[in-house]
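In: the following comprises the amino acid sequence and a computationally predicted model.
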Amino acid sequence: MSVQPATRSTPASRKLLIPVVVSTVSTNVSPVVPPKNNLNMSAFRGKRCALWIICQSAFFVVWLFIAGGPARADLRCQPFAPLEKVAVTHVYDGDTVKLDDGRKVRLIGINATEPGRDGQPDQPFAAEARDRLRSLIKATSQLHLLTDGQTHDRYGRILAHLFNERGESLEQILLEQGLAYHVAVPPNLTLADCFASAEQLAVKQQRGLWSKAGIAPVAARDVQDGGFKRLQGTVTAVQTGRHWRLVLDDVIKVMIYPEHRHRFEAKQLNSLQGQQVEIQGWVYRSRGEWRIKLETPHGMVFSR
């Protein structure tokens, strides 16, 4: 993801809808039971979303509107299953580590910016994220690993959470400090709502990636390459028939594949026509056009 010179949106203007069940204040490490309804694991974020969603769907009356906060200082993204004690021997970057048994671990729920390669400079806050993760691991007397629904990615890396001896999520800490983006990738969504709340703390306080030194969103019409991006644009078309997709600025297709449709409602998607939105995810080229997958409502932000 390249650094864009475009004027960024004001981070403090972002607003978040979170379910009232996501936070816990217990200091004990105890299982967190995920919602039975997959829709309850989603969260629409953004300036315009609150009134629009509450008015248009009775389902959303159970959501709590937070006007750019307040993010809870006592938020705890806790372990939800038995933990495996591990040791880390190398930190590649802010979201990937190597264990002493040779396994490579990609942290669930976050995406840190990339260190420079082939003579290219680091992306903003890439070094800070790597160094912070190193310091968190070094300061931990016992490190614990926890997998979710999918245990490996296509590169053979373990997909997992890391917790310290106090049951604190290292991903949560990075998100709260603005050193990584929250990404909700199914089926590993057990802590997605909690991580969304952690990210909102950084957004509100304009920390790290959400500060003026962070990476500006990319206008959909200006996309020239793939990779992780925050795309901004106007929804110029909505399809909820055989195929579900949004079109941004007539140039980028936002794909909602069949296996992810249960997390959305067609009526709400159709209401996005003409709305300014931000879509977060990995841009790719397919059939001669740029596309981006939308797998959960966590990946959609309503712009100013």
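Out: Looks like it came in fine.
In: please count neighbours and contacts with C-alpha atoms only from this point.
Out: OK.
In: can you tell me how far V183 is from L16?
Out: Counting by C-alpha to C-alpha, to the nearest Å, the gap from V183 to L16 is 15 Å.
In: which one of those two is surrounded by more residues?
Out: L16 (29 against 20; other C-alpha atoms under 10 Å).
In: ok, and the closest non-adjacent residue to that one?
Out: Excluding the flanking residues, the one nearest L16 by C-alpha to C-alpha, 6 or more residues apart in numbering is R45, at 4.2 Å.
In: okay, now the one you found: neighbour count?
Out: R45: 26 surrounding residues under other C-alpha under 10 Å.
In: isn't it right up against H298?
Out: Yes. Counting by C-alpha atoms under 8 Å, H298 is a contact partner of R45 at 7.0 Å.
In: the spatially closest residue to L269 that is not a sequence neighbour sits in which helix or strand?
Out: Sequence neighbours aside, V238 is the residue nearest to L269 in space, at 7.0 Å (criterion: C-alpha to C-alpha, 6+ apart). Assigned by DSSP states H and E, V238 belongs to strand 227-240.
In: for T147, same thing?
Out: Per DSSP H and E: strand 143-152 holds T147.
In: for the residue nearest to L269, give me its contacts.
Out: V238 sits next to 244-247, 269-270, 272-273 when contact means C-alpha atoms under 8 Å, 6 or more residues apart in numbering.
In: kindly report the same for S141.
Out: With C-alpha under 8 Å, 6+ apart, S141 has these contacts: 164-165.
In: quick one: it is in a helix?
Out: No. Counting by DSSP: H, G, I helix; E, B strand; the rest coil, S141 is not found in a helix; it is coil.
In: alright, now check it against this:
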Amino acid sequence: MALSGSKKAPLWGAFFIAWLLATPTLADSCSLPGVGEQVVSSRVIDGDTLELGDGRRVRLIGINTPEIGRRGAPSEPYAQKARAELQRLVGDAGLRLVVGQEARDSYGRTLGHLFDAQGINIEAQLLSRGLGFAVGIPPNLALLECHLRQEQQARHQRLGVWRQVPVKRASEVSQGGFQLVRGRIVTVQTVGRHTWVELDGPLVLRLPVDLPGAADIASWRGRELEVRGWVVDRGSSRRGHKRFMLPLLEWRLVHLE
């Protein structure tokens, strides 16, 4: 559910939420050192992916926008608006690209942050308008805190994707893909290199045991959390295992109540 004054403070407490809402100017909070490389956009594919004039396809770091419908499937709400806004933002001269610490994804796309001629981060501008969700995949976390601030402001103002609450209950998870989920922690178990956190539904979270703070998870039983990420449909063939699994690699994307 959307955060409000009636909700309990998440994992980091009320101070963290106040900090997220502070520093509203994008130019001050969403910059990276260095000048990057000057690039030109030739085609916008969707709200978080574009093609450059030199042929490279760039997947923006730190944001996941609603999916454009393919092969006759309908687009998700605000998908077309996110693409149109990205087209507008990258249409001017002076566009700069800063490639991530991990430079490519499994599809061969360049992973990077884009900045306009004023040095303002493009992903942050989309998030501030409610046209996507902040995400963080290690090691490309340089702007995560900035992106979370911009998302939180859009969420507080109920802009774009936050106009209707996009968070579903863990018991309602029925397919894979990117999702925001809220659920109650039922069991916590460490097996080998992973800790498994089962929610009150067909969903389990998988955390590396060496993730800082993972040792404290056993005390979470019975509490509610909100988490986001790409849910994996593992099928129904493994008896005793929950069908859906969400890998968790970054604490700042979790809100524990």
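Out: Perfect, thanks for sending it. Source: prediction; values computed, not measured.
In: ok, now which ones touch the residue nearest to L16 of structure 1?
Out: R45 of structure 1 neighbours (C-alpha under 8 Å, 6+ apart): 14-17, 298, 300-302.
In: need the residues you listed in TSV (columns: distance to T234 of structure 1).
Out: Converted to TSV, the contacts of R45 of structure 1 look like this (distance: C-alpha to C-alpha, whole Å):
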residue	distance to T234 of structure 1
R14	17
K15	18
L16	20
L17	21
H298	18
M300	13
V301	12
F302	10
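In: looking at these, which are in strands?
Out: Among the contacts of R45 of structure 1, the members falling in strands (DSSP state E) are 16-17, 300-302.
In: just those residues now: which is nearest L99 of structure 1?
Out: Checking the ones in strands among the contacts of R45 of structure 1 against L99 of structure 1 by C-alpha to C-alpha gives M300 as the nearest, at 33.6 Å.
In: which ones are touching L174 of structure 1?
Out: Neighbour list for L174 of structure 1: 129, 132-133, 180 [criterion: C-alpha under 8 Å, 6+ apart].
In: whoops, I mixed them up, P82 of structure 1
Out: Contacts of P82 of structure 1 by C-alpha under 8 Å, 6+ apart are L146.
In: then A198 of structure 1?
Out: Each residue near A198 of structure 1 by C-alpha under 8 Å, 6+ apart is listed here: 71, 75, 172-173, 175-176.
In: need the counterpart of it in structure 2.
Out: In the superposition onto structure 2, A198 of structure 1 corresponds to Q150 when matched by TM-score structural alignment.
In: from L207 of structure 2, how far off is that match?
Out: 26 Å.
In: same thing with G136 of structure 2?
Out: 14 Å.
In: the alignment partner in structure 2 of I252 of structure 1: what's it in contact with?
Out: Alignment note: I252 of structure 1 maps to L203 in structure 2; criterion TM-score structural alignment. Residues counted as contacts of L203 of structure 2 (C-alpha under 8 Å, 6+ apart) are 170-171, 173, 242-246.
In: roughly how far does Q142 of structure 1 sit from L189 of structure 1?
Out: Plainly put, Q142 of structure 1 is 25 Å away from L189 of structure 1 if you go by C-alpha to C-alpha.
In: those two - which one has more neighbours?
Out: Neighbour tally, Q142 of structure 1 and L189, criterion other C-alpha under 10 Å: the higher count belongs to L189, 22 against 15.
In: need the counterpart of the more buried one in structure 2.
Out: In structure 2, L189 of structure 1 lands on L141 (TM-score structural alignment).
In: who are the contact partners of that match?
Out: By C-alpha under 8 Å, 6+ apart, the contact set of L141 of structure 2 is G62.
In: how close does it sit to L253 of structure 2?
Out: Distance, L141 of structure 2 to L253 of structure 2, by C-alpha to C-alpha: 11 Å.
In: which residue ranges of the stretch 51-200 of structure 2 form helices?
Out: 79-89, 122-128, 144-156 (DSSP state H, counting those that start in this stretch).
In: point out the most buried one among the ones you listed.
Out: helix 122-128 (a mean of 27; mean count of other C-alpha atoms under 10 Å).
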